[in-house]
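K.L.:
got a predicted structure plus its sequence, pasted below:
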Amino acid sequence: MNKENDTESSVESSTTTEAPKATATRHDLQFPRRFFHLSMGTGAGIIYYMFLTHQAAVSILGTAACLVYIVEQLRLNYPEHASTFSILTKYLLRAEEQLKESAGMPFVMGLLLTLLSFPKVVALTSIFTLAIADPMSAVIGIRFGKNRIVKGKSLEGSAAFFISTFLIIFGVFGFLFDNDMSLVTLLAIIVSLVMTAFEMLPIKLDDNLTIPIVMGLITWFCTGFLGIPTV
C-alpha cells in the first residue's frame, strides 16, 4: 500500500515539475527568440542614448548581468523546479541550451563590456548591430538563403547583415551624432564589409559576445583613422 502511494506521489511530482522540452536549433527561425533578441538590444540602445549617463547604463546592465547569471544557475542546478522556467524553455531556448548556459549570458555580457570599453557613439553602433543585424542575417539566411558561402552562412544572410550594419552606422553617426555624411558613408562601407567578413568566420565563441566587441574595436579604429569624432 505504501509503495503504491509512493509511486503515485512520485509520478505526480514529476508531472508537476516537468517543463516543456526545447526542440529548436540554430537552423530554425524561432521568431520569439529573434524578437526578444532584437527588442532587448534595441531597447537598451535607445534608453542609453535618450535617458542614461554612462555610469547609470553600466550600473543597470551590471545588475541585469547578475540577475541573468542567477536565473541561469537556478535553471541548471535545480531541475526539479524546471516548470518555473517553462516559458523561457519553450520560447527562448534551443535544444542544446537545456543542459548548459544559454545565449542570454553572453548577450548581456556583450552589451556590458561594450558600454565599459567604448565611447557612447561607438557603443551604440555596436549594440544596435548586435540587436538588429545579427537576427536579421539569421532570419533572411534561414528563410531565403540558397547560395552558400561558407558552412552555415549564405550570401543572402550576409547581405542582410551588411545592409543592416551599414544603415546602423549611417544612422547613428550621421543623424544621431551629426557627423560629416561623406566620412560617415565611407566609415559605414569599411566597417560593414569587415564585420560581414568577420561574421562568416567559424569562431566557436558566442557571437553575442564577439560581434559587439569586435564591432566596437573596428569602428573605434576607423573613426580615428578617418578623423570622425567620438566624443
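P.N.:
Structure received.
K.L.:
rest of the way, CA atoms for contacts and neighbours
P.N.:
Will do.
K.L.:
does M195 lie in a helix or a strand, and which?
P.N.:
According to DSSP states H and E, M195 maps onto helix 181-200.
K.L.:
now do that helix: which elements does it pack against?
P.N.:
helix 155-171, helix 207-226 (3 or more CA pairs under 8 Å, 6 or more residues apart in numbering; DSSP states H and E).
K.L.:
mind running it again at 10 Å?
P.N.:
helix 134-144, strand 153-154, helix 155-171, helix 207-226 (3 or more CA pairs under 10 Å, 6 or more residues apart in numbering; DSSP states H and E).
K.L.:
is it true that S13 touches E80?
P.N.:
Yes - using CA atoms under 10 Å, S13 is in contact with E80, at 9.0 Å.
K.L.:
mind checking which of those two has more residues around it?
P.N.:
A direct count of neighbours by other CA atoms under 10 Å for S13 and E80 places E80 higher, at 15 against 12.
K.L.:
look up how far N77 lies from the closest residue in space to the more buried one that isn't next to it in sequence.
P.N.:
When the adjacent residues along the chain are set aside, E80 lies closest to T17, with 6.0 Å between them (CA to CA, 6 or more residues apart in numbering). Noted for T17: a distance of 14 Å to N77, by CA to CA, to the nearest Å.
K.L.:
compare these two and say which is more crowded by neighbours.
P.N.:
The neighbour count for T17 versus N77, taken as other CA under 10 Å, is higher for T17 (16 against 12).
K.L.:
now I203: which helix or strand?
P.N.:
Secondary structure (DSSP H and E) places I203 outside all helices and strands.
K.L.:
to L99, which of the helices and strands packed on helix 181-200 lies closest?
P.N.:
Smallest distance to L99 across those (CA to CA): 19.1 Å, for helix 207-226.
K.L.:
re the thing from before, now do the helix holding M195 against helix 134-144, angle only.
P.N.:
Interaxial angle of helix 181-200 relative to helix 134-144 (axes from the mean of the first three to the mean of the last three CA atoms, to 10 degrees): 60 degrees.
K.L.:
buried residues in helix 181-200, which are they?
P.N.:
183-185, 187-189, 191-193, 195-196, 199-200 (16 or more other CA atoms under 10 Å).
K.L.:
would you mind giving these as JSON lines with distance to S117 added?
P.N.:
Below are the buried residues of helix 181-200 laid out as JSON lines (distance: CA to CA, whole Å):
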{"residue": "L183", "distance to S117": "23"}
{"residue": "V184", "distance to S117": "21"}
{"residue": "T185", "distance to S117": "24"}
{"residue": "L187", "distance to S117": "20"}
{"residue": "A188", "distance to S117": "20"}
{"residue": "I189", "distance to S117": "23"}
{"residue": "V191", "distance to S117": "18"}
{"residue": "S192", "distance to S117": "20"}
{"residue": "L193", "distance to S117": "22"}
{"residue": "M195", "distance to S117": "18"}
{"residue": "T196", "distance to S117": "22"}
{"residue": "E199", "distance to S117": "21"}
{"residue": "M200", "distance to S117": "24"}
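K.L.:
comparison target below:
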Amino acid sequence: MVDVQTTSEGDPSASPQLKQRFKTQSKSESNSDEHLPLAQIRLKSHEWFGEFITKHEIPRKAFHSSIGFITLYLYTTGMDYRNVKWPLIVAFAILLPLDLIRLRWNAINKLYCRCVGALMRKSEIHTYNGVLWYLLGLIFAFSFFPKDVALISLFLLSWCDTAASTFGCKFGHLTPKLARNKSLAGSIAAFVVGFLVCLLFYGVFVPHYAYVNSPGELSWSAETSRLSLTQFSLLGGVVAALSEGIDLFNWDDNFTIPVLSAIFMNAVIRFAKAT
C-alpha cells in the first residue's frame, strides 16, 4: 500500500518536484497577457527598459525631443518648409486607419502595442495614439503660418512639452496645480526652454544660416520689430508656458501646444511689428 499524505483540505500533497512544476506553470500563466482584457495588457517593452526608464517615459521623450533636432537640421539644409506638411499628411493618413483597425480588433492592438509599446503610454492602449494629435497640430502650423512661426511651434512642442512633463513630474507636487495634469513647475520649465528656443533660433541659427531663407520668408527680425531679441524671446517663453499650461477642452497637448503657440507667436510678432 502506498502511503499518501493529505492536506487539511483532503487533497494529496505533491512531491517537492511536482510542487515546483505547478508553481512554475502557474507563474508562466500569470505572466501571459494573451487572454487578459485589453486594459490589463502589460507592455513588454516597459518591462525591458526597467521601472525608472518606464516611469519617466524616457524612450517616448527621447523620440519626442528628437523631432526638434531633426527639424532644426533640415532647416539648415534649406528644405522648403512649405513641403513639410505633405509627409505629415501622408503619415496621418496611414496612422489613422491603423489606429481605427487596432482599436476594433484586440489581437491587432496587442501586436501593435508590443511593437511600439516603448513609445506609448498605457492610456493609449485603448484610445487614439498621441502621434495622431502631434501630426494634426504640426499640419495646422505648417499650413497656415509663416516659416519661423511654424518652426518655433514645432520646437516648443518637441522640447518645451518634454521639459514641462519632466520637471512637472519631478517637482510638480511642490508647486500649485494650474490645470489638469499641469503644474507651475512644468510651466516654469516650459518658459525657460521657450525663451532659449527663441533666443538661439533667431540669435544664432537665423543669422548663421541666412542663405536658407528667402527675402520676407521670416516674419520676425530685429530690424522690423519694436522688440529686441531678448524682449521677444521673453515673450516666446510666455507663449511656451501658456501653450503648455492651457487645458483646452481636454484635448491632447500634442495638438494644442503647436496650435496655440503658432497663434500666440504670430499675434506677438504682429503686435511688435514696427510701424
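P.N.:
Arrived safely. Just so it is clear, the structure is predicted and the values come from calculations on it, not from any experiment.
K.L.:
how far off helix 155-171 does the helix holding M195 of the first structure point, in degrees?
P.N.:
150 degrees.
K.L.:
gap between helix 181-200 of the first structure and the chain center?
P.N.:
20 Å (CA atoms, centre = their mean, to the nearest Å).
K.L.:
what's the answer for stretch 165-174 of the first structure, then?
P.N.:
With CA atoms, centre = their mean, you get 18 Å for stretch 165-174 of the first structure.
K.L.:
where does it end up in the second structure?
P.N.:
Using TM-score structural alignment, stretch 165-174 of the first structure lines up with residues 194-203 of the second structure.
K.L.:
and L138 of the second structure, what's its match in the first structure?
P.N.:
Mapped onto the first structure by TM-score structural alignment, L138 of the second structure lines up with L111.
K.L.:
please say which position in the first structure F52 of the second structure maps to.
P.N.:
Using TM-score structural alignment, F52 of the second structure pairs with nothing in the first structure.
K.L.:
what does N254 of the second structure give?
P.N.:
Under TM-score structural alignment, N254 of the second structure pairs with N208 in the first structure.
K.L.:
excluding chain neighbours, what is closest to that match?
P.N.:
F107 (4.7 Å).
K.L.:
what's the mean deviation for the host helix or strand of the one you found versus the second structure?
P.N.:
Assessed by DSSP H and E, F107 of the first structure sits inside helix 104-117. Superposed on the second structure, helix 104-117 of the first structure shows a mean distance of 0.8 Å to its aligned residues (mean CA distance after the TM-score superposition for the first structure).
K.L.:
what does E101 of the first structure align to in the second structure?
P.N.:
E101 of the first structure maps onto Y128 in the second structure, by TM-score structural alignment.
K.L.:
how close does the nearest residue to its match once chain neighbours are set aside sit to V131 of the second structure?
P.N.:
Among residues not flanking Y128 of the second structure along the chain, D99 sits closest, at 6.3 Å (CA to CA, 6+ apart). Between D99 of the second structure and V131 of the second structure the distance is 10 Å, computed by CA to CA.
K.L.:
tell me the SS of I60 of the first structure?
P.N.:
helix (DSSP: H, G, I helix; E, B strand; the rest coil).
K.L.:
the residue opposite it in the second structure once aligned: how many residues sit nearby?
P.N.:
In the second structure, the residue equivalent to I60 of the first structure is P87, according to TM-score structural alignment. Residues within reach of P87 of the second structure, counting by other CA under 10 Å, total 12.
K.L.:
contact partners for P87 of the second structure?
P.N.:
A93, L135, I139 (CA atoms under 10 Å, 6 or more residues apart in numbering).
K.L.:
on that earlier part again, report how many residues lie close to the residue nearest to N208 of the first structure.
P.N.:
24.
K.L.:
same check on L95 of the second structure?
P.N.:
The number of residues packed near L95 of the second structure is 17, by other CA under 10 Å.
K.L.:
which element is it on?
P.N.:
Judged by DSSP H and E, L95 of the second structure forms part of helix 85-104.
K.L.:
next, the buried residues of that helix.
P.N.:
By 16+ other CA under 10 Å, the buried positions in helix 85-104 of the second structure come out as K85, L88, F92, L95, L98, D99, R102, L103.
K.L.:
between helix 130-144 and that helix, find me the angle.
P.N.:
With the same axes, to 10 degrees applied, the angle from helix 85-104 of the second structure to helix 130-144 works out at 150 degrees.
K.L.:
compared with the first structure, how much does helix 85-104 of the second structure deviate?
P.N.:
Averaged out, helix 85-104 of the second structure is 1.8 Å away (mean CA distance after the TM-score superposition for the first structure).
K.L.:
gap between the two ends of stretch 17-34 of the first structure?
P.N.:
Taking CA to CA, stretch 17-34 of the first structure runs 27 Å from one end to the other.
K.L.:
and the contacts of it?
P.N.:
The contact list for stretch 17-34 of the first structure (CA under 10 Å, 6+ apart) reads 37-39, 79-98, 131-132, 134-136, 138-143, 152.
K.L.:
buried subset of those?
P.N.:
37-38, 81-83, 85-86, 89-95, 97, 131-132, 134-136, 138-142.
K.L.:
nearest spatial neighbour of S221 of the second structure, skipping sequence neighbours?
P.N.:
Residue nearest to S221 of the second structure in three dimensions, not counting chain neighbours: Y202, with 7.7 Å by CA to CA, 6+ apart.
K.L.:
doesn't that neighbour fall inside a helix?
P.N.:
Yes - Y202 of the second structure forms part of a helix when assessed by three-state DSSP.
K.L.:
ok, it - contacts?
P.N.:
D148, I152, L196, H208, L218, W220, S221, A222, L229, F232, S233.
K.L.:
in ChimeraX, how would I select just the buried ones from these?
P.N.:
Entered in ChimeraX, the line below selects the buried ones among the contacts of Y202 of the second structure, by 16+ other CA under 10 Å:
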select :148,152,196,220,221,229,232,233
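K.L.:
between the contacts of Y202 of the second structure, which sits nearest T71 of the second structure?
P.N.:
I152 (10.4 Å).
K.L.:
okay, and the closest one sits in which element?
P.N.:
helix 147-155.
K.L.:
by contact count, what packs against that helix?
P.N.:
On a contact count with 3+ CA pairs under 10 Å, 6+ apart, helix 147-155 of the second structure meets helix 58-76, helix 130-144, helix 184-200, helix 229-245, helix 253-271.
K.L.:
one more time with 6 Å
P.N.:
Judged by 3 or more CA pairs under 6 Å, 6 or more residues apart in numbering; DSSP states H and E, the packing partners of helix 147-155 of the second structure are helix 253-271.
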